[in-house]
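S.K.: Need the 3D shape of this:
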Amino acid sequence: MKNLLALSLKTVQGELYVLDQTLLPHQQHWVHCTTVMQMVTLIQRLQLRGAPAIGIGASLLLAYRATQGDSREQLLQAAEILRAARPTAVNLMNNLDAMIRALQQADFADAAVACAEALFAEDVALCQRMAEHGAALVQPKERLLTHCNTGGLATAGVGTALGVISLAQQQGKTIQLWVDETRPLLQGGRLTAWECQQLGIPFQLICDNMAGMLMARGEVDRLFVGADRIAANGDFANKVGTYSLAVLAHYHNIPFYVVAPHTTIDLSCPDGSAIPIEQRAADEVRGVRGAFGQTLWAPEQAPVFNPAFDVTPACLVSGWVLDTGVYSQADIQTGILQQFASKSQQAMV
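M.R.: You can find the predicted model right below:
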């Protein structure tokens, strides 16, 4: 396997390493990942997170196992175990489907490696094209707002929404970024803020419930968020709290964009009601856990509702920034998402 390097994933002399995102921003620790169950744990504990990165990480692990002599049957079983690791992120399902097709070939080990490497390279290219399309929307000196983490930590490339924002800054547009802390796991505060420091993006960290006040004061010009799954009608699932931002942006007449590769489109979901929403552990809401340990601020047995994602309806979206271009609600109503997803599926057969 080639030596590959992304912000959260790398392969070195055929070995796979994952940057433990739960220890950021204060510790950078690479985990040597060698087994299927280890990868499942890394994904479920959010040590590896971000829809594209999850799919690529799972694919690289299958490729690594193929180089270690696992049989076709063992690899196919492993793919199904990995598929169940995070149910909402459709990139994981799409990438594993591509790997399964590779495993049907006679030289399945070499085919698995080639497929995983191709998926990695594809994501790098998709991220760059999304960044270029989205950055063209940003005007000089705009104040942008984003939610969760959508940068290089979540992909193999420059990211989705944060990739757009980073390129706009590189183009000299002198933007200012509001970064939602993103409760309950603080991916904005821990990860996006860290990436912004690395990239030189001027930012200010805010609590999630401050966004509406900023919009009312006229201090937000445009929003960019990512997606874990886009339904055929343009509805999309993203980190919980995204829907609230979309409603606020709609009320205040502020452009709201979702940025994602075409590989995030799921034609099997006709609309957002068909997107499975992952429920996570109660302790994530009762308190906080990080490199410092764990702190509980709620009663230990307090009942908790903890969906990882919410669904934003297409009617609240100003535009879909894909690697193929920027599309309006009128475009979406013509069925353009189905065209892109169908072409993608045909190319992967």
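S.K.: only C-alpha atoms for contact and neighbour calcs from this point on.
M.R.: Noted.
S.K.: wait, isn't Ala130 in contact with His262?
M.R.: Actually, residue 130 is Met. It isn't Ala. No. Applying Cα atoms under 8 Å as the test, Met130 and His262 come out as separate, 9.9 Å apart.
S.K.: so what sits against both of these two?
M.R.: Shared contacts of Met130 and His262, defined by Cα atoms under 8 Å, 6 or more residues apart in numbering, comprise 322-324.
S.K.: Next, format the residues you listed as TSV and append neighbour count.
M.R.: As requested, the shared contacts of Met130 and His262 are exported to TSV (neighbours: other Cα atoms under 10 Å):
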residue	neighbour count
Leu322	26
Asp323	23
Thr324	13
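S.K.: Same list, these, but as JSON lines with distance to His252 and secondary structure please.
M.R.: As requested, the shared contacts of Met130 and His262 are exported to JSON lines (distance: Cα to Cα, whole Å; DSSP: H, G, I helix; E, B strand; the rest coil):
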{"residue": "Leu322", "distance to His252": "25", "secondary structure": "strand"}
{"residue": "Asp323", "distance to His252": "28", "secondary structure": "coil"}
{"residue": "Thr324", "distance to His252": "29", "secondary structure": "coil"}
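S.K.: Let me have those in a markdown table, adding distance to Glu219 as columns.
M.R.: Listed next are the shared contacts of Met130 and His262 as a markdown table, based on distance: Cα to Cα, whole Å:
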| residue | distance to Glu219 |
| --- | --- |
| Leu322 | 26 |
| Asp323 | 29 |
| Thr324 | 30 |
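S.K.: With respect to Ala111, which of these is nearest?
M.R.: Of all the shared contacts of Met130 and His262, Ala111 sits closest to Asp323, with 25.9 Å by Cα to Cα.
S.K.: one more, for comparison:
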Amino acid sequence: MDVNGKAFRTIWLKADEPTVIQIIDQRHLPHRFVIEDLRTVDDVAIALKEMHVRGAGVIGASAGYGMYLASLEAKAQDKFEVQGFLRAMGAKLCATRPTAVNLEWAVNRQLEAVAPLGNDIDAIIAKTLEVAGAIALEDVQLCKSIGEHGFELIKAISDKKQGDTVNILTHCNAGWLGCVDNGTATSPIYQAHRRGLKVHVWVDETRPRNQGARLTAWELGQQGVPHTVIPDNVGGHLMQHGMVDIVIVGSDRTSYTGDVANKIGTYLKALAAKDNNIPFYVALTYSAFDWTISDGVKQIPIEQRDAREVKYIKGLKDGEITEVLLTPENSPAVNYGFDVTPARLITGLITDRGICPATPEGIANLYPDLSRFSIVNQN
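M.R.: Presented below is the predicted three-dimensional model:
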């Protein structure tokens, strides 16, 4: 996607130093555009944990490249038992963000790819680089496919409204900043905008880290997409007054039964949409499915983050990014990073293979090759 008219992705190999991974450090957006160098597994782990990068797609890509850096470290440290070292580094990466399934998926994909290579470190380095690049490129292509399928939903609403503006509400940042490119929830929006449909996006601010206000608004603005930032609590009011035509959000983990873990507050938007008969869709790639989980509410691990994120807020003041205390200093706070939206509240899933109901049968019909663990295939 474009940043000041120049094409960028969220993660890439440094052009003149291919042992270094570069990312857009999202902590500084929208006020500063900062590119960060990642040279070690610890660098990647910190970037994941402290949310220099965040969002299912780029979390997976970061884990893939993190395993490439792990193989470089194994050689530099002259590790004798390379496979064990890589497993340990993979576990370190997985511990950083427990809810996002793409992280573990990418690490396991790397470990499976190098397992036949034993301790041949040069072959392992080449393979981890190849797989990391494949994970990143695949995310770009899958997100583009989501956009093509989701475009049809927006077009149908546009046709029904005789070309009038389609108002879309989204939550958090399931945009290209949360992927490698295109995004999941935003991909259909970008497709519609490029093809000349009139769209407008209601952007939830998404407390406590304000990924909507900071990131989604910034990237929509960079692409020229009309949008309005709203407090998280406004969505229900807009729906009651006919100002939302469709809700599209992303997913950090989806059970094979259609329950969706996404940024905290998503569940409340789904409830409001259900009450107002507004279609509520979740956009995701196949890597966000967890084929071992049947009950998302009970089984998906929910990350609890530092209470400081709730008590303090960052913003630009006099040209400097400043942190400000919002609450009484001694008041405790709790910071659940995600909630789970039950499948019964979801109109459908917009995937890289098409749109399906949020049901075991609907998901298995699109992914018969992957849903081997599901009840549908076992019965």
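S.K.: Out of the shared contacts of Met130 and His262 of structure 1, which is nearest to Leu245 of structure 1?
M.R.: Leu322 (20.1 Å).
S.K.: residues in contact with that closest one?
M.R.: Counted by Cα under 8 Å, 6+ apart, Leu322 of structure 1 has contacts 129-130, 133, 259-262.
S.K.: now do 10 Å
M.R.: With contacts defined as Cα atoms under 10 Å, 6 or more residues apart in numbering, Leu322 of structure 1 is in contact with 126-127, 129-131, 133-134, 160, 258-265, 337, 340.
S.K.: Now, those residues that are in helices?
M.R.: Counting by DSSP state H, the part of these found in helices is 126-127, 129-131, 133-134, 337, 340.
S.K.: element containing the alignment partner in structure 1 of Thr254 of structure 2, please.
M.R.: Under the alignment defined by TM-score structural alignment, Thr254 of structure 2 corresponds to Ile230 in structure 1. Under the criterion of DSSP states H and E, Ile230 of structure 1 resides in strand 229-231.
S.K.: Identify the residues contacting that strand?
M.R.: With Cα under 10 Å, 6+ apart, strand 229-231 of structure 1 has contacts from 51, 88-91, 235-238, 258, 260-276, 311-314, 320, 337-338.
S.K.: now the strands: where do they sit in the stretch 101-250 of structure 1?
M.R.: 143-146, 176-180, 203-206, 222-225, 229-231, 236-239 (DSSP state E, counting those that start in this stretch).
S.K.: So Val324 of structure 2: helix, strand or coil?
M.R.: strand (DSSP: H, G, I helix; E, B strand; the rest coil).
S.K.: Quick one: the helices in structure 1, in order.
M.R.: Under the criterion DSSP H, helices of structure 1 are mapped to 36-44, 51-67, 72-83, 90-103, 108-135, 161-170, 187, 193-199, 211-216, 242-251, 283-286, 329-333, 336-348.
S.K.: Drop anything exposed from the ones in helices among the contacts of Leu322 of structure 1.
M.R.: 126-127, 129-131, 133-134, 337 (16 or more other Cα atoms under 10 Å).
S.K.: what's the spacing between Pro332 of structure 2 and Asp139 of structure 2?
M.R.: As for Pro332 of structure 2, its distance to Asp139 of structure 2 is 39 Å (criterion: Cα to Cα, to the nearest Å).
S.K.: Correction: the previous question concerned Glu309 of structure 2.
M.R.: Distance of Glu309 of structure 2 to Asp139 of structure 2, computed by Cα to Cα: 29 Å.
S.K.: These two: which is more packed in?
M.R.: Asp139 (26 against 16; other Cα atoms under 10 Å).
S.K.: Per the alignment, name the residue of structure 1 opposite the more buried one.
M.R.: In structure 1, Asp139 of structure 2 lands on Asp123 (TM-score structural alignment).
S.K.: Surely its match touches Thr155?
M.R.: Yes. Here Asp123 of structure 1 lies in contact with Thr155, judged by Cα atoms under 10 Å, at a distance of 7.1 Å.
S.K.: where do the contact lists of those two overlap?
M.R.: Joint contacts of Asp123 of structure 1 and Thr155 (Cα under 10 Å, 6+ apart) are 52-53, 56.
S.K.: So which of these wins on neighbours?
M.R.: Counting neighbours by other Cα under 10 Å, the top entry in the shared contacts of Asp123 and Thr155 of structure 1 is Pro52, with 33 neighbours.
S.K.: residue in structure 2 matching it?
M.R.: In structure 2, the residue paired with Pro52 of structure 1 according to TM-score structural alignment is Gly57.
S.K.: ok, now which ones touch the closest residue to that match other than its chain neighbours?
M.R.: Counting by Cα to Cα, 6 or more residues apart in numbering, the nearest residue to Gly57 of structure 2 once its immediate chain neighbours are dropped is Cys179, at 4.0 Å. Contacts were defined as Cα under 10 Å, 6+ apart; by that measure Cys179 of structure 2 touches 9-11, 53-61, 136, 139-140, 143, 173.
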